[in-house]
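> no sequence on this one, just coordinates:
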């Protein structure tokens, strides 16, 4: 069975919780990604910041991205997947939490990110349809 480490994009980089949303946006641009894990000063994962969060929760809300800490956008406990979890578990986790990207951890270390497209390439067609439907409805 395909494992998260087989389909993830490795080398994920965090944005510090104390860094600004503007810093995060620049880092996303430089890395060519649409999401960054948010890490606290204790190196623990606090959440995931997406490009949509930047637009809707910061710019759309009239906040200044240069003064808004990325950590302010971390909500609740971070949803992650283990590096040795299989594609079915990734599917269940994404569906249950209605997320399109998951940080991949090995022990307590961030080792990569797995996105909906990664999972879609590794699952049979009917399961992909189920995942897309689950993530596309409220």
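Happy to help now that I have it. These numbers were taken from a predicted model, which means no experiment stands behind them.

> Please count neighbours and contacts with C-alpha atoms only from this point.
Will do.

> got the buried residues for the one helix or strand residue 23 maps to?
For residue 23, the host element (DSSP states H and E) is helix 21-31. Counting neighbours by 16 or more other C-alpha atoms under 10 Å, one finds that the buried residues in helix 21-31 are 21-25, 27-28.

> what helices or strands is the very next helix or strand once past that helix leaning on?
As assigned by DSSP H and E, the chain's next helix or strand after helix 21-31 is strand 35-39. Contacting strand 35-39 under the criterion 3 or more C-alpha pairs under 8 Å, 6 or more residues apart in numbering; DSSP states H and E are the following elements: strand 15-16, helix 21-31, strand 45-50.

> Put this next to the first one:
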């Protein structure tokens, strides 16, 4: 069983500028086969943008995804963890804040993301969530 966030996180960061359009962010998510990107101004994390944010906070409201910025729809100032933090701390933060993903930050720089799927694969590899997390995407 993994003890630290670094043991379960998905390393690497995919980010967009705060002024990137939602179309740009969605195309990056599709190309990388991911459901979230960090919104970053240089090395500083401004927010986290998910595919659900785009759908619920913009498209469902009738906003034009070509003109709406990532920063205007993202969750600002996301809760973060460090690679050396215990996995239990990440789980507690996810529960406390009712979130599915946490950016992993080391020395002020984003280095990865830990998701519920990452935790499921590490903690309970036979669970349905772990199976879903490992599955290849549709289409």
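It's in. Because the structure is a prediction, the values reported are computed rather than measured.

> could the helices and strands packed on strand 35-39 of the first structure go into TSV alongside distance to residue 100 of the first structure?
Below are these laid out as TSV (distance: least, C-alpha to C-alpha, whole Å):
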stretch	distance to residue 100 of the first structure
strand 15-16	19
helix 21-31	16
strand 45-50	10
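
> Please list all residues in contact with residue 125 of the first structure.
By C-alpha atoms under 8 Å, 6 or more residues apart in numbering, the contact list for residue 125 of the first structure is empty.

> still on that earlier bit, a markdown table please, covering the buried residues of helix 21-31 of the first structure and showing distance to residue 121 of the first structure.
Shown next, in a markdown table, are those (distance: C-alpha to C-alpha, whole Å):
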| residue | distance to residue 121 of the first structure |
| --- | --- |
| 21 | 31 |
| 22 | 32 |
| 23 | 32 |
| 24 | 28 |
| 25 | 28 |
| 27 | 27 |
| 28 | 23 |
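
> what about the residue lying closest to residue 83 of the second structure once chain neighbours are set aside, helix or strand, and which?
By the measure of C-alpha to C-alpha, 6 or more residues apart in numbering, the closest residue to residue 83 of the second structure outside its immediate chain neighbours is residue 6, 4.4 Å from it. Residue 6 of the second structure belongs to helix 5-8 when elements are defined using DSSP H and E.

> check the fit of that helix onto the first structure and give the mean distance.
Average distance, helix 5-8 of the second structure versus aligned residues of the first structure after superposition (mean C-alpha distance after the TM-score superposition for the first structure): 1.0 Å.
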